[in-house]
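Participant: whatever this is, show me its structure:
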Amino acid sequence: MKLHFYMLRFALLMLPVIGWSQTATIRGIILDDLNVPVSNVNISSGDLGTTTNDNGFYELKIPIERDVVVEFTHILYKRIVVKFNLKNGQDIEFNPVMNLNIEQIATVIINSNQRQFVEGVTTIAPEILRTIKGAQPGIENILKTLPGVNISNELSTQYSVRGGNFDENLVYVNEIEVYRPFLVRSGQQEGLSFVNTDLVQNVDFSAGGFQAKYGDKLSSVLDITYRNPIKFGITADVSLLGGSISAEAVSKDSKLSGIIGLRYRDNSLVLNSLETEGIVKPVFADVQTYLTYTFTDKFQVNFLGNISSNKYSFQPQNRQTNFGTLANPLALLVYYEGQEKDAYNTYFGAFKANYFASEDLTLKLIASTYHTTEEEYFDILAQYRLGEVNSNIGDENLGEVEFSEGIGSQLTHARNDLDALITTIEHKGDYEMDDNTFEWSIKYTHEDIRDRLVEWEVIDSAGFSINPPKSDVFNNQPYQPYQGPLVAFQNVRATNYVQIDRFQGYAQGSKRSELGTNEVFYNIGIRAHNWTVNGDGIKSNTQTVFSPRAQFAIKPDWDKDMLFRIAGGLYYQPPFYRELRDSSGIVRPDVKAQKSIHLVLGNDYSFKMWDRPFKLVSEAYFKHMTDVNPYTLENVRIRYRANNNAKAYAYGLDLRLNGEFVPGTESWFSFGYLKTEENIEGRGYIARPTDQRLKFAVLFQDYVPNIPELKVYLNLVYNTGVPGGSPSYADPYEYQNRLRDYKRADVGFSYVIIDSEKTYNANWKSAFKELTIGVEVFNMFDVQNSITNTWVRDVYSKRQYAIPNYLSPRVFNVRLSMKF
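Facilitator: Predicted structure coming up:
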């Protein structure tokens, strides 16, 4: 809190003394006839003027108490002229719709809405985020329907992109990087996604080949923008899984605007449907706010704050999992004692000062602090019985275990604590000159990690303790007694105090121009990253890397609306704390940055079908990786070897067709092919843990023609199985088992009781702007998906059985959404 206070004082000391001017404000969002925001619209009134941003938003101060003519112009669209006469301090919202200028559209190739297209960025409408829900709602629920993005665990917000793992994805909120929890090992323990969809204004996503202005990760960038409110409003959402409420407002003088959101999530409905029965209390809550204060037309300060509390308590009681074949059905019965208690508390605050020196030059100063305290405590005794199942139809004992092939027990213990404080200060700037844009940044980050890792596991079968897999001492159990000392099957103990100092910077330039009769776009930039690892008992180590990146796009002068682009570069991922810590808990400061060469070839084909707009986006990619840090993946927990002893590659093809399959609604179909392999210590190439070969996804929206208030959505995902069926400690060259394919379909039905575009006579209806009630069916076809296997040993037969850990079955949910 002291740091936040000093940061505020620093920001206030920078402010000049401002006088209050006699002006009124016009603000709003400019859309085209397809309801797409239009950027770079010139808004002028005499000597006053501004332009819309990438989201179509503008704000213009005008003189008061006299007729003022405001002109809206854009090279692609017809001119709009409006007359205003406002009072002092009056603030109005004006949202014009610009129609295409037919005479000029044929000569303009890269228009105002194609920034994302030429940069290879996918833009997702915020309304889709708020409409399409799931077992774990949030932006990740929509990302999993995009090509190249793989999520095979509906209980988790973690995702992998084009062969990368969860740690290889950048997430920004209003240009500020945010982080995922450190200690989470399963989707059940995860709390809410950091991104509050009620606050979102814009979503951009890139699956590779992104620009130098984005940080040093190997796989993807998710760039979120929270909105600045332009009027008062309240939104609320309540369901059987929790609820959320957000409020937004603007001061009378329009200088202060803010939005705040509160969320509460209780996953008991989903977790109580899993095979392991017990008392579970998964309670997650957070509060976020985004504030903006405009001191002058040239200077404003933003604040982004977040406090989250995630608590997971579980007392397992019993479990029965049936597996095997029809000819040889088997079952695992487990009886538990003990409990697990986890807690993750996060505090995040960031100030951003924006100084608009001129129409062409913008300077920014960002300071942020991220603090997380995490606890993972459990003592659980699992006594298991592995047996044959009665499969005689008509027998009264059908489905019962009649003969035990093995019995045993497992005792697990953990006392893991982590305290991380990450502080950052950054200067950013951009300058526009003609058709050129220059951007730069200098950033310093200090990471202070305090970590205690204490966990062990003891396993026995038929009363005989099982030694660790790498032990050299074995006996002929159960016929020959073991006379050596008893040791835990797994035993990890470590205490680490680590500090990492990072200096980062980038410079890049973009240009739009012509090549013959074709429109082209160029972007070239370079990043530099220097980091030093220090800590108790750690020898200081400093490393530096440079990352050049480039993009090129061309829109040929063809009758068909097509855009071609190529992007690539040398991408580094300097190690974060998780990548420095090996499976035994030891921190290795000399771990190098993983390195990847990206090459992405893309094509966007826009066309009309059924007199409605559609777009087919195709991307082929190749990644060559060196200095790879191998890891094992268990549920969502990543354990690194902390050794750059591997090389790898990934290549594939992503296709996405989106458009209005039903008039007035956006839907899309996605297909992805991926192959990724690694070569560890020269032993040959094998599949990486994220080698998800095929992916097919559908996000489809529809409504009943005669009852447009009744709407439906379908969220369907099919992923082939990934390697992960082997024990976490196993040699990956000996175990290349794959999990079963992931198949899931979520469907939602909603009925709009009150529509904001209609008027109602009933008094109670006038209190709402919108009111919607809905029913959701998660995992509609009740498919048994699995995320990992539990390995059970039978000491008599010397066999190991892989028992799948199933994810959630079919679950029903009821939802009520409203706006005031």
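Participant: for the rest of this, base every contact and every neighbour count on C-alpha atoms.
Facilitator: Noted.
Participant: separation between the residue lying closest to Asp379 once chain neighbours are set aside and Ala730?
Facilitator: Take Asp379 and drop its neighbours on the chain: the residue closest to it by CA to CA, 6 or more residues apart in numbering is His413, 4.6 Å away. According to CA to CA, to the nearest Å, His413 stands 21 Å off from Ala730.
Participant: cool, and Asn53?
Facilitator: 52 Å.
Participant: so which of those two has more stuff around it?
Facilitator: Neighbour count, other CA atoms under 10 Å: between Asn53 and Ala730, Asn53 has more, with 16 against 13.
Participant: how far away is the more buried one from Leu31?
Facilitator: 12 Å.
Participant: do the same with Lys341
Facilitator: Lys341 sits 50 Å away from Leu31, going by CA to CA.
Participant: this one next, for a side-by-side:
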Amino acid sequence: MRDAVTKKPLPGASLLVAETQLGARADSLGVILLSHPPGTLTVYISCVGYLRNRQTTVLSTNNKQVEYMLQPRSTNLDEVDVKAVREDANVRSVQMGQIQLSMPELKRMPVVLGEPDILKALTLQAGVTTAGEGAGGFNVRGGRADQNLVLLDGAPLFNTNHLLGFYSNVNPDMVQDVNLSKGAFSAQYGGRVSSLLLMSTRNGNRDGWRLSGGVSPVSARVLVDGPISKKLTLLAGGRVAFPNYLLRAFPVQSVKNSRAFFYDANLKLTYTPNEQNTISLSAYRSQDDFKFPGDTLYGWQSNVLTGRWSYLVRPNLQLNLTGLYSDYRLNVDGITPGLTFRFSSFIEQREGKADLFYTLNQKHKIQVGTNAILYRIQTGEAEPTGQNSSINPRRNEPEQGRELGAYLNTEWELTPQITLQAGLRYSAYAYLGPRTVYQYAENIPISAETVTDSTRYGAGQTVQAYGGLEPRLALRIQVAKATSLKASAGRTRQYVNLISNTTAITPLDFWKLSDRYVPPQIADQVSVGLFQNLRDNMFELSIEGYYKRLQNQLDYRFGADLVLNPALERVLLQAAGRAYGVEFGIGKNAGRLTGQLNYTYARSLIAVQTPFDELRVNGGQYYPSYIDRPHTLNLQARWTLPHNWTFSTNFVYYTGVPATYPDGLFIFNGEPVQDFSRRNADRIPDYHRLDVAFSKDTRFNKAQKRYGIWTLGIYNLYARKNPYSIYFTRTNQRTEAYRLAVFGTLIPSIAYNFYF
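Facilitator: Model (predicted):
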């Protein structure tokens, strides 16, 4: 089953034999295996987003392979979101904890400053939160931001934001699919313990050249795609921001004197020499620059390159070979006279993968594969700039690590009502030299004063090795035609860690590999859920509960000095974590009014595990982590109006994040000092916000190819001053509290998207 235009397989396409009413549905490779007596058959084939087709097939006594082509009907519809899943996939599929975004609807959502944003859309889903307004990264079911595996065309993104968190760093015009797995994801993937976010870019158009893009108050983007030849297509796009004129309009002096800029660019080439082979090359680059008033310039960039060869060995057997490179680099420039310097850090990942997909029959699929990763990290390097700088050069020794993995995954429909998905992954990791490793005295806390010896390892030598099995299991039981019960469980391991002692991701955060004193993070998660559709899939109802246990989480000693610290083990603490919650959701998928409502009750707790009383946080008891939000409510609605107008709205509410407030005062050397006795014992006030937007589609008819979409929106409609943080200062013998709001008023926006 193939797309008649792109010649790509069509997973989920249906085939029906009119004479016997025998039918089947295509697997993930677009293949249908069917047994039928010989004769002349009338066959009906169909797929969501394609014109239904009727063909006559002559079946002899021998095996026969037939390719059926379906014509897309997107030019005859208002705006088709073609999915490789059924409308009732939430009930019939074995996966749970899945979130899929509709890219056309994303561009009509009300967002800050009018720029469509993938990550902001994800934070409106159950179980997904953020550290605060304008904060970088996202958190899934109580996991930290660095515990999410974010893949763009299979390559990891180590930074996911522009402008310190105001925008996600992937242009939504380039993206075809966005899929977030919150639970036990496929054994094909490893390396993170919280979630898996898959984003794939579109292939270039094979019929002709197209131009599209958009303009908002702070950015502009453009995309072009088309055929270079009959077998080679191109997709290229870019985005650039110009927010400085808005920053200068702010009345706050610190904001008014700040400067910001970013750009990102994507390129994808797809070569299809024949129906069995597809070769693709995709590249991505982003750059951010930010200047705080006075003395500091920040710059960070990401670079990604992915090459993939897909070979259809047989109709039911496919081989994928992938090579990729990804890096994230940070530069901080100090510009204070006499103290000029440049601080830098980076993380690089090189990876090779091989995956084999085999469909035994319609009810049984097998997937096997292997991968090898080489990490290279610089945690920090500082050097003076200029001839009059008094800064001394400092450089941490780079880190290197190697990770090998192999997996086996199978999905088996045991009965029409029961489907089992089982997987097993094994990962082996080695921390490599050159490296100097310190030994410390036993039974006392690690410190510079307790060093007893050191060992020097040469280049390529194994300093420390870890590894283990990562089983995954999922089960679906169809208890009624439109109702199913699902359960899943899985273990994952993570060998890279983001070092940060702030609630939100900042430019000064850096990555570190697991070593002798920093073991890999391990997470075990179980989840159960009930899913039901009503009124011919018009309404979706769901309830999911989960429990997650985490080992070897990183916490920090009081007063930890992280930047340019060559021996981080002296300020790090090992902690245990646990997260649990219940997610309720209801969605309406058809009619003039569509949308979803979800509510989540969730907890994320952490406990520092150490035999030394002086290092225990909150007495060694479990306490709320920095991302603990017990209550979250999200409402999204979209109303289709006459004359191609659409009204959209979002409402969000969530509990404020934990905070540590001073609870006393003591005198030290004659000076008053604020006392903070318990970490995260208080909370910032709750957050809530209402956004609205109107969109106008300029098409006069559904077949019009050149058109535009105007979107007018208001972010934070009732201008609530939602607190981002609360901090304390002591002046004139008094302790005073101050509340910081990132957006303390409503923000109107206008955006224009065009298609030619």
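Participant: can you give me the TM-score here?
Facilitator: Once superposed, chain against chain, the TM-score is 0.76 (TM-score structural alignment, normalised by the length of structure 2); 649 aligned residues with a CA RMSD of 4.3 Å.
Participant: wait, what's in contact with the residue nearest to Asp379 of structure 1?
Facilitator: Counting by CA atoms under 8 Å, 6 or more residues apart in numbering, His413 of structure 1 touches 377-380, 455-457.
Participant: would you list the residues you listed in a markdown table and tack on neighbour count, secondary structure and distance to Val777 of structure 1?
Facilitator: Shown next, in a markdown table, are these (neighbours: other CA atoms under 10 Å; DSSP: H, G, I helix; E, B strand; the rest coil; distance: CA to CA, whole Å):
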| residue | neighbour count | secondary structure | distance to Val777 of structure 1 |
| --- | --- | --- | --- |
| Tyr377 | 17 | strand | 33 |
| Phe378 | 20 | strand | 33 |
| Asp379 | 19 | strand | 35 |
| Ile380 | 18 | strand | 33 |
| Glu455 | 19 | strand | 38 |
| Trp456 | 17 | strand | 39 |
| Glu457 | 19 | strand | 38 |
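Participant: just the residues you listed now: which is nearest Tyr355 of structure 1?
Facilitator: Nearest to Tyr355 of structure 1 among the contacts of His413 of structure 1 is Tyr377, at 47.3 Å by CA to CA.
Participant: ok, of the contacts of His413 of structure 1, which one's closest to Asp559 of structure 1?
Facilitator: Tyr377 (64.0 Å).
Participant: the closest one matches what in structure 2?
Facilitator: Correspondence of Tyr377 of structure 1 to structure 2, assessed by TM-score structural alignment: Asp333.
Participant: just the element for the closest residue to that match other than its chain neighbours, please.
Facilitator: Spatial nearest neighbour of Asp333 of structure 2, chain neighbours left out: Arg342 (4.5 Å); criterion: CA to CA, 6+ apart. Using DSSP states H and E, Arg342 of structure 2 falls within strand 341-361.
Participant: equivalent analysis for Val70 of structure 1, please.
Facilitator: strand 68-74.
Participant: flag every buried residue along that strand.
Facilitator: If you call a residue buried by 16 or more other CA atoms under 10 Å, then strand 68-74 of structure 1 has these buried ones: 68, 70-74.
Participant: kindly provide the distance from Glu351 of structure 2 to Arg308 of structure 2.
Facilitator: Glu351 of structure 2 is 12 Å from Arg308 of structure 2, by CA to CA.
Participant: shared neighbours of the two, anything?
Facilitator: The contact sets of Glu351 of structure 2 and Arg308 overlap at Gly323 (CA under 8 Å, 6+ apart).
Participant: report the central residue of structure 1.
Facilitator: Structure 1 has Glu140 as the residue nearest its centroid, 5.0 Å off, counting by CA atoms, centre = their mean.
Participant: that one should be in a helix, yeah?
Facilitator: Yes: judged by DSSP: H, G, I helix; E, B strand; the rest coil, Glu140 of structure 1 forms part of a helix.
Participant: tell me the counterpart of it in structure 2.
Facilitator: So Glu140 of structure 1 corresponds to Leu119, using TM-score structural alignment.
Participant: ok, Gln784 of structure 1 next?
Facilitator: Gln784 of structure 1 maps onto Lys721 in structure 2, by TM-score structural alignment.
Participant: do Phe696 of structure 1 as well
Facilitator: Residue pairing (TM-score structural alignment): Phe696 of structure 1 is matched to Leu633 of structure 2.
Participant: thinking again about what came up before, secondary structure class for the match of Gln784 of structure 1?
Facilitator: Of the three states, Lys721 of structure 2 takes coil under three-state DSSP.
Participant: could you check how far the spatially closest residue to Thr665 of structure 1 that is not a sequence neighbour is from Leu710 of structure 1?
Facilitator: Nearest non-adjacent residue to Thr665 of structure 1, counting by CA to CA, 6+ apart: Gln701, 6.2 Å away. According to CA to CA, Gln701 of structure 1 stands 11 Å off from Leu710 of structure 1.
Participant: which stretch of structure 1 lines up against stretch 304-311 of structure 2?
Facilitator: Going by TM-score structural alignment: stretch 304-311 of structure 2 matches residues 348-355.
Participant: name the residues of the matching stretch that are buried.
Facilitator: 348-355.
Participant: for stretch 251-258 of structure 2, same thing?
Facilitator: For stretch 251-258 of structure 2, a neighbour-count test (16+ other CA under 10 Å) marks 256-258 as buried.
Participant: one step back: wait, the residue nearest to Asp333 of structure 2 sits on Gly334?
Facilitator: Yes: counting by CA atoms under 8 Å, Arg342 of structure 2 touches Gly334, with 6.3 Å between them.
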